[in-house]
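A.B. asks: can't give you the sequence, but here's the structure:
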């Protein structure tokens, strides 16, 4: 990394070692982000063995994923603002340490209940560390070109982490045990915590009050919406619990927006959405994961239950997607200044929609080549180009005092979109599977292709939003 730490970070680096120190800071922050994102998907391929070992019910097993994503997504806004007020370095270290301890506890869990509690605590730790990670990157690497590079790396790490999680999860599950999927966080978490204590710059604490009513309504609203869609998948749309949950979620989100428009120090400053490009980037940060998460979730099942691949082979099946994402990450710092956000995100959105449309053609006899392989390539290019620039667009123009809030909002929309999208698409999948004829595999594939069609429609919205980006190229 060519940049050096700026004066406002107050790091006492010697003139001979600024590159080394900034490189360590960057590696520390990106490793934390990768660790947090991996835990969203790394458990996927381990779920069958977790169910057997801990006697989960079929419906209860989904909460191994949902307990983490719901708490993580619901508390991100609070974590972002808390970092602004109490010091981002302090919150980053505390959150990483809590996440690491919860990972150890989850790996040792003797029962389903204790595993779910550990996953909840992991979500709390991730919500503390995540927004501070992005805010620290933005304020430490303040030189425009360096900031663009590190934000592109951050975005790519976040996106590619989904695919890498499946590969890592497959390897650990097959060769060791499902518990190692959680234990792997411990050495990395300890290293990140120790390096953060040694190298991260101290940040100022700003006297202020946390917006607790906003935090409660935001967290409860997101949780109610996701629970409502999960309930619809299990019990149908006419179910009383489904209707109450969805209505309560909508009302709580509306109440949250009213609170944010009136409080002096909101969790989510609505002025962040005043800039057109930033508002469009926030919108696509919601729709993109809503559509994209379906590929990882459903194809994991397709590869194992239809094609009969092992957990390890399933993980490596996503390698083309991961490699293409990383390739796009390397290109974004060159493409974005040259062409601006509109062409880059448009190409990415078209590629993503094309990949999802191609997945609607899956059958029980499709195999991996060529259909799945081509779809993996299209999705890798699409996710990399459509969403890696969004972090740069959102974070490059916010003031340092609101970097935590802006980063919290970005990650909240990303995680909420992923959780809501998966809940909606699982509902579509379940309904289509029930009405499909033929064997169990045919019903499974019919549900998946219908879900992919719905995901393609959601992804098409990102294409529409991308058209609203301003044409002038960035000055930096």
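C.D. replies: Looks like it came in fine. Predicted model, so just to flag it, every value in this text is computed and none were measured.
A.B. asks: drop to CA atoms for contacts and neighbour counts, all remaining ones
C.D. replies: Fine.
A.B. asks: ok, now which ones touch residue 215?
C.D. replies: By Cα atoms under 8 Å, 6 or more residues apart in numbering, the contact list for residue 215 reads 75, 77, 78, 267.
A.B. asks: which one is the second one nearest to, not counting chain neighbours?
C.D. replies: I take that to be residue 77. Spatial nearest neighbour of residue 77, chain neighbours left out: residue 408 (4.8 Å); criterion: Cα to Cα, 6 or more residues apart in numbering.
A.B. asks: so which helix or strand takes in that neighbour?
C.D. replies: Using DSSP states H and E, residue 408 sits in helix 403-435.
A.B. asks: farthest-separated two in the contacts of residue 215?
C.D. replies: Greatest spatial distance in the contacts of residue 215: 75 and 267, 10.4 Å, computed using Cα to Cα.
A.B. asks: try this one next to it:
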């Protein structure tokens, strides 16, 4: 399960260092480059609720293997793409596979480890695998882009999926992942949530190229999403069970994960661009210098699986790291200007991610494990797509010109990083309110991960 999560996050970060090379090869603008990232995030985020529901209906192991297969096909197609349109479409296929893969892996984890010390440690390892995927993504992207070319970053994902496909039927107990065969798929709910999320995120991403679409499509998406609850109340087997959405922990966890996802994706998008376009790093140097951030993220995720009360401190540390990074000068150097903020950002992301995942699945019934896992991952991916669409707009006035001066280009990136820090502070305020309400009710509000101290 850690391997599956590693693959999913790997493909969120592996394109970032390669973006300048892809843009030069395929003649893409900065807005076009954002779609190499967003095509994956939109398909992933929009289809995750459906993927979570299919996980519960088909069985965790079946959904997991189907997601792996689709993911591998999309990765192979991306690797052999010769134009921007094909590459973006292949990235969407990757995202479709990930939308099955990610909730199935979390549901399998919950099914195989009952509440107790084992589940807490498993969640910590699962969270650390996300960080490992981010670390491997930036490193592999730099190494492969510098040696073989950007196509190799997608080919490696297809290769890594093969051993997971072989190992799955050998290692996973089918009896613990049976589907609910008597239930029916909520087709109206699935179509509504998928179309609504797609229109919302796509519209925001298209607003620079087509301002009218940037207004009409998000409005249509919000209108569709607002109709979801009435549809779900009438459904015999709803895609999003109303009881799940009435759970305070589930709602709070998903709202805060939406904000964290915006920060996560934007940070790994802007930092490599800053390093290569402003500091003149090679792809390999950009990958290597992001390893401290990824290592801090891994260590903090592992620790968060064993400790309590890491959510609020993590978000505050994250905001501090982003504000520090936003001061990066045009002539900056790694040790005095990059290392410190990188360590803070990595630690903050890890300390917040694991408790938010636990908060988002707390109280979900076992039969809803797949959809609960799909929902918390939806929030992260949709938050990432929304955040990237908004923050690239903040950077666009400086970055959109044909050949902006370095100082002007850097100003746009700094503005986006400051906005990301403000989002982190907003999430910290929301986490603080949730914790205060929990204390007033005589609870801890933030779930104690089983096995934590």
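C.D. replies: Thanks, I have the structure now. Since this is a predicted model, take the numbers as computed values, not measurements.
A.B. asks: next, the TM-score between them, please.
C.D. replies: Once superposed, chain against chain, the TM-score is 0.90 (TM-score structural alignment, normalised by the length of the second structure); 437 aligned residues with a Cα RMSD of 2.2 Å.
A.B. asks: circling back to that earlier point, look at residue 75 and residue 267 of the first structure and report which has more neighbours.
C.D. replies: Per other Cα atoms under 10 Å, whichever of residue 75 of the first structure and residue 267 has more neighbours is residue 267, with 30 against 24.
A.B. asks: quickly find the element holding residue 446 of the first structure.
C.D. replies: In this structure, residue 446 of the first structure sits in helix 440-466 according to DSSP H and E.
A.B. asks: so residue 319 of the second structure sits against residue 417, correct?
C.D. replies: No. The pair residue 319 of the second structure / residue 417 is not scored as a contact, 9.6 Å apart, by Cα atoms under 8 Å.
A.B. asks: and the gap between whatever residue of the first structure lines up with residue 34 of the second structure and residue 450 of the first structure?
C.D. replies: Mapped onto the first structure by TM-score structural alignment, residue 34 of the second structure lines up with residue 62. To residue 450 of the first structure, residue 62 of the first structure is 21 Å away according to Cα to Cα, to the nearest Å.
A.B. asks: comparing the two, which residue is more hemmed in?
C.D. replies: Between residue 62 of the first structure and residue 450, residue 450 has the larger neighbour count (other Cα under 10 Å), namely 21 against 14.
A.B. asks: so that one sits against residue 431, correct?
C.D. replies: No. Counting by Cα under 8 Å, residue 450 of the first structure does not reach residue 431; the two are 9.4 Å apart.
A.B. asks: just how off-centre is stretch 455-467 of the first structure within its chain?
C.D. replies: Put simply, stretch 455-467 of the first structure sits 18 Å off its chain's centre (Cα atoms, centre = their mean, to the nearest Å).
A.B. asks: check stretch 223-234 of the first structure too.
C.D. replies: In terms of Cα atoms, centre = their mean, the centre of stretch 223-234 of the first structure is found 19 Å from the chain centre.
A.B. asks: stretch 371-378 of the first structure now?
C.D. replies: With Cα atoms, centre = their mean, you get 22 Å for stretch 371-378 of the first structure.
A.B. asks: go through that stretch and flag the buried ones.
C.D. replies: 372, 373, 374, 375, 376, 377, 378 (16 or more other Cα atoms under 10 Å).
A.B. asks: hang on, the earlier thing: ok, so of the contacts of residue 215 of the first structure, who is nearest residue 125 of the first structure?
C.D. replies: Distance to residue 125 of the first structure across the contacts of residue 215 of the first structure (Cα to Cα) is lowest for residue 75, with 9.7 Å.
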